[in-house]
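Trainee: please work out how this folds:
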Amino acid sequence: MGVRLMVLNQYYAPDLASTGQIAAELCEEMARNGFEILVVTAQPSYTSSSPQAPSFEFRNGVHIHRVPLLGPRGREKLHIRLSGYLQFLLKGFFLARRLADEMHPEYVVTFHNPPLVPVLGAYLARKQGCRFVYILYDIHPDILLATGWKLPRILVKLWEKQNQCIFGQADAIVVLGEGMKQTLLQKGVPSSKIKIIPLWGRPELSPVGADSLIRHELEIGDQELVLLYAGNMGVMHPLEPLINAAKLLRNLPVRFVFLGDGVKREQLRTRVRQENLHNVIFLPFQPENRFVRLVAMADACFVVLEPGLENLAFPSRTFTFLSAGKPIIAFMSPKAEVAKIVERDGCGWNVTNTEQLVDLVRRMFEDRNEIGVKSQKARRVYEERFSRSKIIGSYIELFS
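Mentor: Next up, the predicted model:
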């Protein structure tokens, strides 16, 4: 029998939430490597149309237990989201406690969302006398405060106090990069507890030739330069400067393709319509097979992050684009880790404002050879440092 892990997370595949998809891929890979994995999660609830899933299933080597959620689902309204959080925490607590008594895990593992779930993980680990590993992909409430949320001071203090307790209880805290590690060090977390383990490409792609059919379907010419943004369009993502650049480049054969959803999407689309920007295309989230074709179509891909967030989060799409051999245009502070990667390893460019982006795109349009060179470097960087096998190997080492 392998090492026994109990994983607690509100979201798990087939739910569409990114932490749920990451948790599923990680658990299945660990199971294939001989670990015994038990997951306590909730019924799919990330969207209002989330499908019902079995209350228990053994899938791809993982034992999955789901607690029921009453009422509407989705994240569009705060009270619906809070209801789902509270139901999972309460029902998940009792289910996980019972299953832990039967399983006797050697590790309890939680992700960072919802905010109280690591409290449950720390309690179960202490009760079972086992190790607690906290996988922290975003640092809250710091991100909310940095993006302008007006939270009651007492709530911020309680949240930070809770974080200090969790950090103290955890045997290991996994973060995505050096910037996030520095933030935890400033909060007093011992360096020995903090493990930097990046994500892998999700999906993990391979460099392939562009699909001319999808260009024709989107009415994009074969010689046009295509720049792709794919992901969430939220408060952490400075997308307005990209629209500004598209406006200034409207007379060049350059297309800006925005794929995804988020709170900024509609206002960006409204602006594009009002300003009659025919060189900008918006697409909703796509099935994976079509997403792969859209990435293959792109000449370069955007990764963006608001200044001030570089030590609190790490844009995970970076790894997908690198796996596909796509050069990255990092629109963020030069201090950000992605910006350092593209500059140091030559797999893309870093810009910080609209003017720099416009100048870069003009250079790219005039010198396509530079794009090819950076494409090769992007794939090489991914294979050497961020491939799924390497990242899973880091987790195996952590839990072994």
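
Trainee: all contacts plus neighbour counts: C-alpha atoms, from now on.
Mentor: Fine.

Trainee: the stretch 251-400 of the chain: strands as residue ranges?
Mentor: Using DSSP state E, counting those that start in this stretch, the strands of the stretch 251-400 of the chain run over 254-259, 280-283, 300-304, 328-331, 348-351.

Trainee: relative to residue 31, which of those is closest?
Mentor: Distance to residue 31, taken as CA to CA, is lowest for strand 300-304 among the strands of the stretch 251-400 of the chain, at 31.8 Å.

Trainee: and among the strands of the stretch 251-400 of the chain, the most buried is which?
Mentor: Highest mean neighbour count of the strands of the stretch 251-400 of the chain: strand 328-331, a mean of 28 (counted as mean count of other CA atoms under 10 Å).

Trainee: do I have it right that residue 325 meets residue 210?
Mentor: No. Using CA atoms under 8 Å, residue 325 is not in contact with residue 210, being 11.9 Å away.

Trainee: between these two, tell me which one has more neighbours.
Mentor: Set residue 325 next to residue 210 and count neighbours by other CA atoms under 10 Å: residue 325 wins out with 29 against 16.

Trainee: relative to residue 316, how far out is that one?
Mentor: According to CA to CA, to the nearest Å, residue 325 stands 15 Å off from residue 316.

Trainee: residues touching the residue nearest the centre of the chain, list them.
Mentor: Of all residues in the chain, the one closest to the mean position by CA atoms, centre = their mean is residue 316, 4.2 Å from it. Going by CA atoms under 8 Å, 6 or more residues apart in numbering, residue 316 touches 199, 201.

Trainee: quick one on the thing from earlier: mind checking which of the strands of the stretch 251-400 of the chain is nearest residue 237?
Mentor: Using CA to CA, those put strand 300-304 closest to residue 237, at 5.7 Å.

Trainee: Proceed likewise with the subsequent sequence, for comparison:
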Amino acid sequence: MSDAGERGQKAASAPPPFCLLPTRSAAAAGERIEVRGADETNSAREAPWPLTWGRGINTAVVGILGAVILVHSRWGTQFSCTPEANQSCSSNVPPTFPIANDVDVPRLPTVAFLNRCYWPDSEATGQLLADLCIDLSQDFQVHVICGMPNSPTTDEYVHHGTETRDGVIIHRLRHSSFEKKSKFGRLLNLTSFSWAARRYLRSTEHRFDLVVSETDPFLLPLVAAKYAKRTDAKLVCYLQDIYPDVAEAIGKVKTSWLTRRLRRRLKSAYDQADRVVVLGDCMERRLIASPWSIDPAKMRVLPNWSDCQSIQPIDGSKNPFRSRHGLGDKIVVMHSGNMGLTQRLDVLIDATRTAQWPDNAVLLLVGDGAVKEALVDQAGDSDRVRFLPYQPRESLGESLSAADLHVVSMHPNITGCLCPSKLYGILAAGRAVLAIADDRTDLAQTVSGHRLGWTCPPGQAGAMAAAVAKAAGNREELAKAGRRAREIALQRYDRPVVTKQFSAMLKELLPTDGTSAGS
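Mentor: Predicted coordinates:
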């Protein structure tokens, strides 16, 4: 028997690992197909064998596993639910009800977002995407094609399969999830999710009106572009960062034929896109300039945001976070969020050792990331530096308000490659900002232009310490900068303000006659 025949028999006889959608024949016959996750459909079934290996595997073996997974196209194959398979599926989707033939109910346009990170991940990109999708669900039928969370806030979610939450249909795909410490493991993670998303879009019966690709991982615009071209869907490339520029800028990779080829392929996806959305003017300038040379007419600048209802200023004397962590009357200089290579937090720790650093100031690093262990080792037993883990999102108002001064730091070489999303939570909390960034960045221009705090150039520990000393010596200006921060957050960077702008941008791409692709 041929390999194709064997695969056909296996697909027909075994319960599907990922029940997604009704087949067109089933839908035409009027059968109701229900959807559920693979862990419920066949709980005894184990994940593909490469994914059952323990963490800490050496990088040579990870590389071999990656090659095997990418070569064997059977891994990660997604199936549509058939009427036969439906017998083992139970519904995570709200029930459907018959509609009288004489009732004309308009169908909402459908939009699919592609991004590895989504709820319940605590990472900022996942939280922001969840906000956006929930708000868009008022005007669109929203689907999210996502992967496994790196830092889940709960274990109560469908790990592999489909569920509906807050009006958003979530399709969570299988992929590898090796620790970030392994270079080959990280490469395998991003490649395997991109591969899984590609296979999902090739097999799904859904026909989306719009497909929006984010950049976790950065290969996703290539996946989305193929789907959009095949189905005539509108394509939006929504860039939280610009690769391979970021990797080249911080020295993770050297400019070579490989990065040039990757840039050419990504450029082809951006050229095909109906809109390319970036977070700031500095990112737009980079993409319009050579070597990207993207058409300015398709560019849109939409910043990230914060929820000013859930994050509100709390007076320091009444803040339970400060009390719990014994911060007392210290000047708290906080960095909250990811601790990665692009922040250069090692220089900030160096600043605490200079003579200019105030004696009553403490640097509080809240979060996690690839370089946290190195930072802990660097800080040693210094009483000027403390570390705390990520805080629950519902407690961000307390934690962000506990600072007197927030640090937002950018590597000197990544100007125009990204815009830090942590800025907007800080503004919502009504706190002053120390922007450690190039003057050409949106970050530095926002802080200086609206008098939200202080700026200083990256890589200069003495200048950072001097800025902290200046802020610590002027409590009145700290308070004024915080009030201005809250005002601009409400006016420009509040969640409903920005998500409505995103919705309007998507509606611009839809046909004016109300027709849509269907699903």
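
Trainee: what does stretch 154-170 of structure 1 rub up against?
Mentor: 118, 119, 122, 131, 132, 133, 134, 141, 173, 187, 189, 193.

Trainee: map the fifth one across to structure 2 for me.
Mentor: By that I understand residue 132 of structure 1. Under the alignment (TM-score structural alignment), residue 132 of structure 1 pairs with residue 235 in structure 2.

Trainee: show me what the strand or helix carrying its match is packed up against.
Mentor: Assigning secondary structure by DSSP states H and E places residue 235 of structure 2 in strand 234-238. Applying 3 or more CA pairs under 8 Å, 6 or more residues apart in numbering; DSSP states H and E, one finds that strand 234-238 of structure 2 contacts strand 210-213, helix 220-231, strand 275-278.

Trainee: so what does the second one touch, helix or strand wise?
Mentor: When contacts are defined as 3+ CA pairs under 8 Å, 6+ apart, helix 220-231 of structure 2 packs onto helix 183-203, strand 210-213, strand 234-238, helix 257-272.

Trainee: now that helix on structure 1. Mean distance?
Mentor: For helix 220-231 of structure 2, the mean deviation from structure 1 after alignment is 1.2 Å (mean CA distance after the TM-score superposition for structure 1).

Trainee: contacting residues for the equivalent of residue 500 of structure 2 over in structure 1?
Mentor: Applying TM-score structural alignment, one finds that residue 500 of structure 2 aligns to residue 393 in structure 1. Residues in contact with residue 393 of structure 1 (CA under 8 Å, 6+ apart): none are found.

Trainee: for residue 395 of structure 2, same thing?
Mentor: Neighbour list for residue 395 of structure 2: empty [criterion: CA under 8 Å, 6+ apart].

Trainee: rerun at 10 Å
Mentor: Counting by CA atoms under 10 Å, 6 or more residues apart in numbering, residue 395 of structure 2 touches 310, 311, 321.

Trainee: likewise residue 193 of structure 1?
Mentor: When contacts are counted by CA under 10 Å, 6+ apart, residue 193 of structure 1 touches 133, 167, 168, 170, 171, 172, 173, 174, 181, 184, 185.

Trainee: hmm, residue 184 of structure 2 is touching residue 176, no?
Mentor: No. Residue 184 of structure 2 lies out of contact with residue 176 (CA atoms under 10 Å); the separation is 11.5 Å.

Trainee: looking at the two, which one has more neighbours?
Mentor: Between residue 184 of structure 2 and residue 176, counting by other CA under 10 Å, residue 176 is the more crowded of the two (24 against 20).

Trainee: please report the distance of the residue nearest to the more buried one when sequence neighbours are not counted from residue 261 of structure 2.
Mentor: The shortest distance from residue 176 of structure 2 to any non-neighbouring residue, by CA to CA, 6 or more residues apart in numbering, is to residue 189 (5.1 Å). To residue 261 of structure 2, residue 189 of structure 2 is 21 Å away according to CA to CA.

Trainee: neighbour-wise, which of those two wins?
Mentor: residue 189 (22 against 11).

Trainee: mind telling me what the more buried one corresponds to in structure 1?
Mentor: Using TM-score structural alignment, residue 189 of structure 2 sits opposite residue 84 in structure 1.

Trainee: what's the match for residue 466 of structure 2 in structure 1?
Mentor: In structure 1, the residue paired with residue 466 of structure 2 is residue 359, using TM-score structural alignment.

Trainee: and the equivalent of residue 424 of structure 2 over in structure 1, how far from residue 308 of structure 1?
Mentor: Superposed on structure 1 with TM-score structural alignment, residue 424 of structure 2 falls opposite residue 319. Going from residue 319 of structure 1 to residue 308 of structure 1 by CA to CA gives 21 Å.

Trainee: residues touching the match of residue 132 of structure 1, list them.
Mentor: 111-112, 209-213, 221, 224-229, 269-270, 272-276, 506, 509.

Trainee: re the thing from before, find the nearest non-adjacent residue to the match of residue 424 of structure 2, please.
Mentor: That would be residue 201: by CA to CA, 6+ apart, it lies 4.4 Å from residue 319 of structure 1.

Trainee: hmm, back to that, from residue 251 of structure 2, how far off is the residue nearest to residue 176 of structure 2?
Mentor: Here residue 189 of structure 2 is placed at a distance of 20 Å from residue 251 of structure 2 (CA to CA).
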